[in-house]
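*Asks:* what would the 3D arrangement of this be:
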Amino acid sequence: MKHSFTVALLLGVAASAGLSLLPGCDVIDQPVPPQATLSAGQRDTLALDSAETAQPAPLLVQRALLEDFTGQYCGNCPRAGVVVAALKQQHGERLVVLEDHVTDYFAGPKATEPKYQTDFRVPVVSQELDDAFGLSQLGLPKGAVSRTPRAGTSSAVLDYADWGNAVATQLAQTPQQELRLTKLYSPASRRLRLKVNARYLTPQPGRTFRLGIYVSEDSLLGWQKDYSRNPADVPNYAHRHVLRSALRGTFGQVLTASPTAGQSVATYLTYELPTQWQDKHCAIVAFLSDDATKQVVQVAEVKIK
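*Replies:* Now for the predicted structure:
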């Protein structure tokens, strides 16, 4: 099934000295990639600026991104999901979670098994994540915490037993960047207007940063292989925090080079949410990453509705 929608994007750069229980579930539909990029209108940017001014400033804290690389045909992946749920409950909004369905074997539809016909992968994005982290070779379940390499290695891929310590390490850092999300959403038109304001708290010469913007959808029902159950084929399994689309590509687009202390960069985006997605379960995840290392240095999340 194919869907159509429009993405609109405009970058605005401004330098300044400072700034002031499981939900209901829905049957999953196929992921949808972004199809177009246009210019956002001045009316949208002004409305978002006004909305940002009216809302309380968020707490300035370091957040972490936990990516659970998973698949519907991965029988050990539900155990990793239990770890994700516990960490999310422990850390709350400081931990942003994504469930990335990857690899042909674990996430792709099975021609000989009618139960597993849904393709949970995001076109292009899931393959690029698979290639970047070597997941088809490593197998699942695996994960990454802010895409930060393990000590003494160049690989960011972790077993789920190591996620807790990695999350704690990330959250203990002093933030050098701030991300602030402001959204306006019309349920009737399903049109989302979003402002992502990135502020650099310290001078960072020689570093280039990318901004990524993902769409996730929570509480999707589908089949799941689970080796801890008998039978192992589980119907109506609730898939949480599922990656649905990447509006600026898998690893984002270049945003800032050699930022100065207090520099702010505002990104304005308009997006029409596909009708097959449940807006009450959808969220925007924005992240800043180091262009050289791909490490996520800050992340933020906002629910669409």
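
*Asks:* from now on I want contacts and neighbour counts done on CA atoms only, so please keep to that.
*Replies:* OK.

*Asks:* where exactly do the helices run in this structure?
*Replies:* Remark: helices assigned in the chain by DSSP state H are 42-54, 77-91, 104-107, 125-133, 135-138, 163-171.

*Asks:* save the ones you listed as a markdown table, and put in distance to Trp277 and mean neighbour count too.
*Replies:* Below are those laid out as a markdown table (distance: least, CA to CA, whole Å; neighbours: other CA atoms under 10 Å):
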| stretch | distance to Trp277 | mean neighbour count |
| --- | --- | --- |
| helix 42-54 | 23 | 14 |
| helix 77-91 | 22 | 16 |
| helix 104-107 | 19 | 19 |
| helix 125-133 | 18 | 18 |
| helix 135-138 | 27 | 14 |
| helix 163-171 | 29 | 17 |
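
*Asks:* turn the ones you listed into CSV, including distance to Tyr200.
*Replies:* Listed next are the helices of the chain as CSV, based on distance: least, CA to CA, whole Å:
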stretch, distance to Tyr200
helix 42-54, 18
helix 77-91, 24
helix 104-107, 37
helix 125-133, 27
helix 135-138, 33
helix 163-171, 18
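
*Asks:* quick one: which of those helices is nearest Leu194?
*Replies:* The closest of the helices of the chain to Leu194 is helix 42-54. By CA to CA, the value is 7.1 Å.

*Asks:* how far is the closest one from where the chain is centred?
*Replies:* 24 Å (CA atoms, centre = their mean, to the nearest Å).

*Asks:* now do stretch 294-305
*Replies:* Using CA atoms, centre = their mean, the offset of stretch 294-305 from its chain centre is 6 Å.

*Asks:* now Val13: closest residue in space that isn't a chain neighbour?
*Replies:* Val265 (4.5 Å; CA to CA, 6 or more residues apart in numbering).

*Asks:* got a list of what the one you found touches?
*Replies:* Counting by CA atoms under 8 Å, 6 or more residues apart in numbering, Val265 touches 11-15, 197-199, 255-256.

*Asks:* distance of the nearest residue to Arg191 once chain neighbours are set aside from Asn197?
*Replies:* Spatial nearest neighbour of Arg191, chain neighbours left out: Glu272 (4.5 Å); criterion: CA to CA, 6+ apart. Per CA to CA, to the nearest Å, Glu272 is found 21 Å from Asn197.

*Asks:* next one: Asn230 from Asp162, what distance?
*Replies:* Taking CA to CA, one finds Asn230 at 28 Å from Asp162.

*Asks:* which of those two has more residues huddled nearby?
*Replies:* Set Asn230 next to Asp162 and count neighbours by other CA atoms under 10 Å: Asp162 wins out with 14 against 8.

*Asks:* measure that one to Leu46 for me?
*Replies:* For Asp162, the distance to Leu46 - CA to CA - is 44 Å.

*Asks:* please provide the structure for the following sequence as well, for comparison with the first:
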Amino acid sequence: MKTANFLKIMMLFLAIGVASCSSNSTDDGTGGGSGGGGTTGLTIESDKSQVYTNTLVNFTVRDASGAVVTSTAVITVDGTPIAGSSALLSGVGVKNAVATVGTETSNTLAVEVIAPSFTTKALIEDYTGAWCGWCPRISQGIIDVHNSSNGDDVIAVAVHNGDSMAFPLEGQMRSQFGVNGFPTGILNRADRWSSVSGDAMNIQQPLQLLNAVKPVGLAINSSVSGSTVNATVKVGFDIEQSNLKLVAVLLQNGVVASQTNYTSNFGGGSSLPNFVHNDILKAAFTDIFGDAIPAAEQVGGGVYSVDLSATSSGVNSSDWDIVAFVVNASGEVVNVQKASVGSNKDFD
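*Replies:* Predicted structure coming up:
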């Protein structure tokens, strides 16, 4: 009898122990709250971590499970609540964003507001030829742009066709950018340059491109040895970028050759026997549509540097220039720089 009672007591203790272990095994903290090993609390994110002043930043708030709860959150930037989930950040410095939902408070998210470092410049690619009677319209337009305020920040490249100055890859370039006639001016590899008459171009169109702030800038340092130009091109980044490419080309100036003329520019006349051709595209240091900039180099505050070389007969430091520019994933020019061969042009 005692043995039977003892066995019953032992069975009771074992049952209590099993039940106790089973209850504890479900208390692993995965249901939320501050205890256990699960994810807890709110998080706030932004679509940009570094911006220029007066830039709109969008915030997203998530709960402990990762679900978006932005619509129910109150977001403050430097302690001031914002309307909705977007804020126009102004003033250089670090802005701190925090979100609350009920009694829960998120992490503090820092967004850096910076001032632009680089001058914005623009590119005109002039598809031209000495045989083209209307081409002096764009030649005159480039002169008029350069004579305007800040006009030197608009950089020209003359892509010749069907004459002694023709660039070997101009056919590929025409195909890429949809050039079907001469003259054609392409601005920043994106827009057609408009004329206002048979003699004149819309001067304000390229100048207006200088008003946009650009996140990258360029520097060029070069030397010439015989017929070879060696150049170090640097790309500086204010803000992290992606999918950018670098294009660098060699230009010749001061070539005197006859130019057909249907305009009233340059004194008029159907032929200009002593016409001075400038900005002639002669050679490329890179693929004419761009060499990829390594993704790891496109970091805010960083500088990408590459050594390049190109060869052309007659090259010298008085009549030749280097033009380097960065294009985005769509092939559009982001920013551009120009320097005389044999000179050192720093970021500006």
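
*Asks:* can you give me the TM-score here?
*Replies:* A TM-score of 0.65 describes the superposed chains when it is computed by TM-score structural alignment, normalised by the length of structure 1; 217 aligned residues with a CA RMSD of 2.2 Å.

*Asks:* circling back: Arg147 of structure 1: which of the helices of structure 1 is closest?
*Replies:* Per CA to CA, nearest to Arg147 of structure 1 of the helices of structure 1: helix 125-133, 9.4 Å.

*Asks:* give me the distance between the closest one and the centre of its chain.
*Replies:* The answer for helix 125-133 of structure 1 is 14 Å, by CA atoms, centre = their mean.

*Asks:* stretch 7-16 of structure 1 too?
*Replies:* 20 Å.

*Asks:* list the buried residues for it?
*Replies:* For stretch 7-16 of structure 1, burial by neighbour count (16 or more other CA atoms under 10 Å) applies to 7-10.

*Asks:* excluding covalently adjacent residues, which one is nearest to Leu273 of structure 1?
*Replies:* Closest to Leu273 of structure 1 by CA to CA, 6+ apart is Arg190, at 5.4 Å.

*Asks:* what sits against that neighbour?
*Replies:* Per CA under 8 Å, 6+ apart, neighbours of Arg190 of structure 1: 272-275, 279.

*Asks:* likewise Thr256 of structure 1?
*Replies:* Per CA under 8 Å, 6+ apart, neighbours of Thr256 of structure 1: 208-210, 265.

*Asks:* any idea how far the aligned partner of it in structure 2 is from Ala310 of structure 2?
*Replies:* Aligned counterpart of Thr256 of structure 1 in structure 2: Pro294 (TM-score structural alignment). Here Pro294 of structure 2 is placed at a distance of 21 Å from Ala310 of structure 2 (CA to CA).

*Asks:* with Phe59 of structure 2 instead?
*Replies:* The value you get for Phe59 of structure 2 to Ala310 of structure 2, if CA to CA is used, is 47 Å.

*Asks:* one more: Val145 of structure 2?
*Replies:* 29 Å.

*Asks:* what does Ile213 of structure 1 correspond to in structure 2?
*Replies:* So, by TM-score structural alignment, Ile213 of structure 1 is matched to Ala248.

*Asks:* burial measure for that match, as a count.
*Replies:* 27.

*Asks:* number of nearby residues for the closest residue to it other than its chain neighbours?
*Replies:* Of all residues not flanking Ala248 of structure 2 in the chain, Ala324 sits nearest, at 4.1 Å (CA to CA, 6+ apart). Residues lying near Ala324 of structure 2 (other CA under 10 Å) number 25.

*Asks:* wait, Ala324 of structure 2 touches Gly217, no?
*Replies:* No: using CA atoms under 8 Å, Ala324 of structure 2 makes no contact with Gly217, being 10.1 Å away.

*Asks:* need the counterpart of Lys345 of structure 2 in structure 1.
*Replies:* Lys345 of structure 2 maps onto nothing in structure 1, by TM-score structural alignment.

*Asks:* grab the nearest non-local neighbour of Lys345 of structure 2.
*Replies:* That would be Ile220: by CA to CA, 6+ apart, it lies 5.1 Å from Lys345 of structure 2.

*Asks:* so what corresponds to Gly164 of structure 1 in structure 2?
*Replies:* So, by TM-score structural alignment, Gly164 of structure 1 is matched to Ile203.

*Asks:* ditto for Val61 of structure 1
*Replies:* Using TM-score structural alignment, Val61 of structure 1 sits opposite Thr119 in structure 2.

*Asks:* Gly249 of structure 1 and Leu211 touch, don't they?
*Replies:* No: if you go by CA under 8 Å, Gly249 of structure 1 and Leu211 don't touch, sitting 9.5 Å apart.

*Asks:* of those two, give the one with the bigger neighbour count.
*Replies:* Neighbours were counted for Gly249 of structure 1 and for Leu211 using other CA under 10 Å; Leu211 has more, 24 against 17.

*Asks:* any idea how far Leu194 of structure 1 is from the more buried one?
*Replies:* Taking CA to CA, one finds Leu211 of structure 1 at 14 Å from Leu194 of structure 1.

*Asks:* what do you get for Tyr271 of structure 1?
*Replies:* 8 Å.

*Asks:* more neighbours: which of these two?
*Replies:* Neighbour count, other CA under 10 Å: between Tyr271 of structure 1 and Leu194, Leu194 has more, with 25 against 21.

*Asks:* what residue of structure 2 matches up with that one?
*Replies:* In structure 2, Leu194 of structure 1 lands on Ala231 (TM-score structural alignment).

*Asks:* with adjacent residues omitted, what lies nearest to that match?
*Replies:* Ser222 (4.1 Å).

*Asks:* pull the contacting residues for that neighbour.
*Replies:* Per CA under 8 Å, 6+ apart, neighbours of Ser222 of structure 2: 229-232, 341-344.

*Asks:* now with 10 Å?
*Replies:* The neighbours of Ser222 of structure 2, taking CA atoms under 10 Å, 6 or more residues apart in numbering as the test, are 229-233, 307-309, 317, 321-322, 339-345.

*Asks:* now restrict those to buried residues only.
*Replies:* 229-231, 233, 309, 321-322, 339-343, 345.

*Asks:* Ala64 of structure 1 against Leu95, yeah?
*Replies:* Yes: between Ala64 of structure 1 and Leu95 there is a contact under CA atoms under 10 Å: 5.1 Å.

*Asks:* and those two? Which one has more around it.
*Replies:* Ala64 (29 against 25).

*Asks:* which ones are touching that one?
*Replies:* So Ala64 of structure 1 contacts 91, 93-97, 145-147, 166-173, 287, 296-300 (CA under 10 Å, 6+ apart).

*Asks:* 8 Å instead?
*Replies:* By CA under 8 Å, 6+ apart, the neighbours of Ala64 of structure 1 are 94-96, 145-146, 167, 170-171, 298-299.

*Asks:* how far away is it from Val83 of structure 1?
*Replies:* Counting by CA to CA, the gap from Ala64 of structure 1 to Val83 of structure 1 is 15 Å.

*Asks:* alright, I will stop here.
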